[in-house]
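> 3D model of this:
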Amino acid sequence: MKFSTPLISGRLVKRYKRFLADVILDEDGSEVTAHCANPGSMLGLKEPGSRVWLSRSDNPKRKLKYSWEVMEADGALVGINTAHPNGLVEEALMAGRIEALSGFASLRREVKCGKNSRIDILLEDESGARTYVEVKNVHLMREAGLAEFPDSVTARGAKHLAEMSDMVAEGHRAAMVFLVQRPDCARLSLAADIDPNYAAAFKFAREAGVEAYAIGCSVTTDGIQVDKLVELLV
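Prediction:
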């Protein structure tokens, strides 16, 4: 995934109200409010003074012209925009980077699943057999080289796991794909201390037959690309 326009560098003043971030731009010293497309806590990724990069939209209908895309943390560039993971995983699937999820004939995004939910990606083979794929963004790192999910309590995430277990019970495949938007992690585990309910739901889902994979990204100010498998320690 390439950014459509060159990113603009700055320094983070603060992130607040979950979806807002004040940034001082390097180019002229002005302060702008950017959209932060990230509902998580962003633990360890919101320190004032951190170097960040924003994209700018020329859409006149947008209230906030800037979007927070990338930041520097622990000496690495980290992608923080959670609007990108589904597209990045789609690119990885199309390129055959997740071998266990290859061989599909069609790929669709945001397909209705269960009672009141949508699955991120639905794969179908030539016979019509379905694989339901749920994508989770990961950028928490508390121990060097180890990514963790989630970074805050996610009742919605636990619900998705239960629905995926239901899909397996109906005879379909279901797979959780953790997308690590930082290049400095080679392993991933669950942050059970942050959300024990999610960890329990994940264990139940795995026992029910839900598959799980983790992939990592290279992150630059030009774009983000899936380039490796990440060892899953659960």
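
> rest of the way, CA atoms for contacts and neighbours
Fine.

> ok, P150 to P196 distance?
Using C-alpha to C-alpha, to the nearest Å, P150 is found at 10 Å from P196.

> neighbour count winner among these two?
Comparing P150 with P196 by other C-alpha atoms under 10 Å, the one with more neighbours is P150, at 26 against 13.

> you'd agree the more buried one is up against D193?
No. P150 lies out of contact with D193 (C-alpha atoms under 8 Å); the separation is 9.8 Å.

> quick one: G103 is in a strand?
No. Under DSSP: H, G, I helix; E, B strand; the rest coil, G103 sits outside any strand and is assigned coil.

> which residue, other than its chain neighbours, is closest to it?
D125 (6.9 Å; C-alpha to C-alpha, 6 or more residues apart in numbering).

> now do M164
Per C-alpha to C-alpha, 6+ apart, closest to M164 is A174, 5.8 Å.

> and for E163?
In space, and not counting its chain neighbours, E163 is closest to G114: 6.5 Å by C-alpha to C-alpha, 6+ apart.

> give me the number of residues near that neighbour?
13.

> and what of K46?
Residues contacting K46 under the criterion other C-alpha under 10 Å number 18.

> give me the element the residue nearest the centre of the chain is part of.
For the chain, the residue nearest the mean C-alpha position is N137 (1.9 Å; C-alpha atoms, centre = their mean). Assessed by DSSP states H and E, N137 sits inside strand 130-138.

> I'd like the structure of this one too, to check against the first:
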Amino acid sequence: MQFSSSLQQGVLIQRYKRFLADVDVQGQALTLHCPNTGKMTGCAEPGWPIYFSTSSNLKRKYAHTWELVQNNLGHFICVNTNQANALVAEALANHVIMPLAHYSDIKAEVRYGSENSRIDFLLRADNQPDCYVEVKSVTLLDDQPLDSQKRDETSKRELGQGYFPDTKSERAQKHVRELMQCVQDGHRAVLLFCVLHTGITRVSPAHHLDPVYGALVTEAMAMGVECFAWRADISPQGMYLVQELPFIG
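Below is the predicted model of the structure:
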């Protein structure tokens, strides 16, 4: 997925009111729309380089949208969570995700479930059960041991641990329950974690931030809900899903 227009670069001053960010662009302050409602832990440090797009819609109050940030280790992070579904849609259409490559009919945003949800993608193929795919955007990288007694083990293990969600999410809990019901109804159900941080090398549920969600994912996997994590290659020119990562429930 290439960006529709060249991204401009600035330096982050601050993110505030959840949907706004001020950046320095060649000495001039500019306010951007921030399309991310999460905590953005490790994704919004003042002084970091950021990249933003510009809309041609003259009716927008803020014409510019924050797309990427580059952290102090040089990793690119896509903070525009709307891009996760676009990346997955492209990958599904191009048969990149091999466990899902045989589906010929791909529909987005289909209403389903008893809790009034919309599935990100409903996949269908001849003589196959329907496949319900829920996409989650992963940007939280946390390599610090949760237990202070285990801090010495940090140097002994591989870095790059990513988590979802980055805070308690009742909405994410609901989606897992809906997928569990899909399996009970005889369908295929997939949690697809779209990794939008180039420093993440594996993904786990954030049991320490949302223990209810973590327990639900563990239960869902035991019932047959499939969990995949795919990392995007990210640059100011574009993004593509390129690599499956280990998912550790």
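
> related to what we said a few turns ago, so the residue nearest to the centre of the first structure versus L7 of the first structure, what's the distance?
Going from N137 of the first structure to L7 of the first structure by C-alpha to C-alpha gives 21 Å.

> with S117 of the first structure instead?
When distance is defined by C-alpha to C-alpha, S117 of the first structure is 34 Å away from L7 of the first structure.

> these two: who's more crowded?
A direct count of neighbours by other C-alpha under 10 Å for S117 of the first structure and L7 places L7 higher, at 20 against 13.

> was I right to think that one contacts V52?
No. Counting by C-alpha under 8 Å, L7 of the first structure does not reach V52; the two are 9.5 Å apart.

> can you give me the helices for the first structure?
Per DSSP state H, the first structure carries helices over the ranges 85-94, 155-169, 196-208.

> now tell me what touches the shortest one from outside.
When you say that, I think you mean helix 85-94 of the first structure. Residues outside helix 85-94 of the first structure that contact it (C-alpha atoms under 8 Å, 6 or more residues apart in numbering) are 1, 98, 101-102, 120-121, 135-137, 177, 179, 224-226.

> most neighbours out of the residues you listed, which is it?
L179 leads those on contacts (other C-alpha under 10 Å) with 25 neighbours.

> that residue matches what in the second structure?
Using TM-score structural alignment, the equivalent of L179 of the first structure in the second structure is C194.

> please report the distance of that match from R188 of the second structure.
Distance from C194 of the second structure to R188 of the second structure, by C-alpha to C-alpha: 19 Å.

> also C43 of the second structure?
For C43 of the second structure relative to R188 of the second structure (C-alpha to C-alpha), the value is 34 Å.

> ditto for L100 of the second structure
Using C-alpha to C-alpha, we find L100 of the second structure at a distance of 11 Å from R188 of the second structure.

> now swap in C34 of the second structure and tell me
C34 of the second structure is 34 Å from R188 of the second structure, where distance means C-alpha to C-alpha.

> do the same with E244 of the second structure
Separation of E244 of the second structure from R188 of the second structure (C-alpha to C-alpha) stands at 19 Å.

> neighbour count winner among these two?
Higher neighbour count among E244 of the second structure and R188: R188, with 21 against 18, using other C-alpha under 10 Å.

> not counting its neighbours along the chain, what's nearest the more buried one?
That would be C131: by C-alpha to C-alpha, 6+ apart, it lies 4.5 Å from R188 of the second structure.

> in contact with that neighbour, which residues?
C131 of the second structure makes contact with 122-124, 187-190, according to C-alpha under 8 Å, 6+ apart.

> farthest pair in those residues?
Maximum pairwise distance among the contacts of C131 of the second structure (C-alpha to C-alpha): 13.3 Å, between R124 and V190.

> okay, those two: which has more neighbours?
Taking neighbours as other C-alpha under 10 Å, R124 of the second structure and V190 compare with V190 leading, 24 against 17.

> before we move on, the earlier item: and the residue nearest to G103 of the first structure, what's its match in the second structure?
D125 of the first structure maps onto A125 in the second structure when the alignment is built from TM-score structural alignment.

> measure its match to K107 of the second structure for me?
A125 of the second structure is 12 Å from K107 of the second structure, by C-alpha to C-alpha.

> of all the helices of the first structure, which one is nearest S218 of the first structure?
helix 85-94 (11.2 Å).

> sorry, back to before: of the contacts of C131 of the second structure, closest to F76 of the second structure?
F76 of the second structure lies nearest to V190 out of these, by C-alpha to C-alpha, at 26.2 Å.

> ok, now which ones touch the closest one?
Applying C-alpha under 8 Å, 6+ apart to V190 of the second structure gives the contacts 131-134, 179, 225-228.
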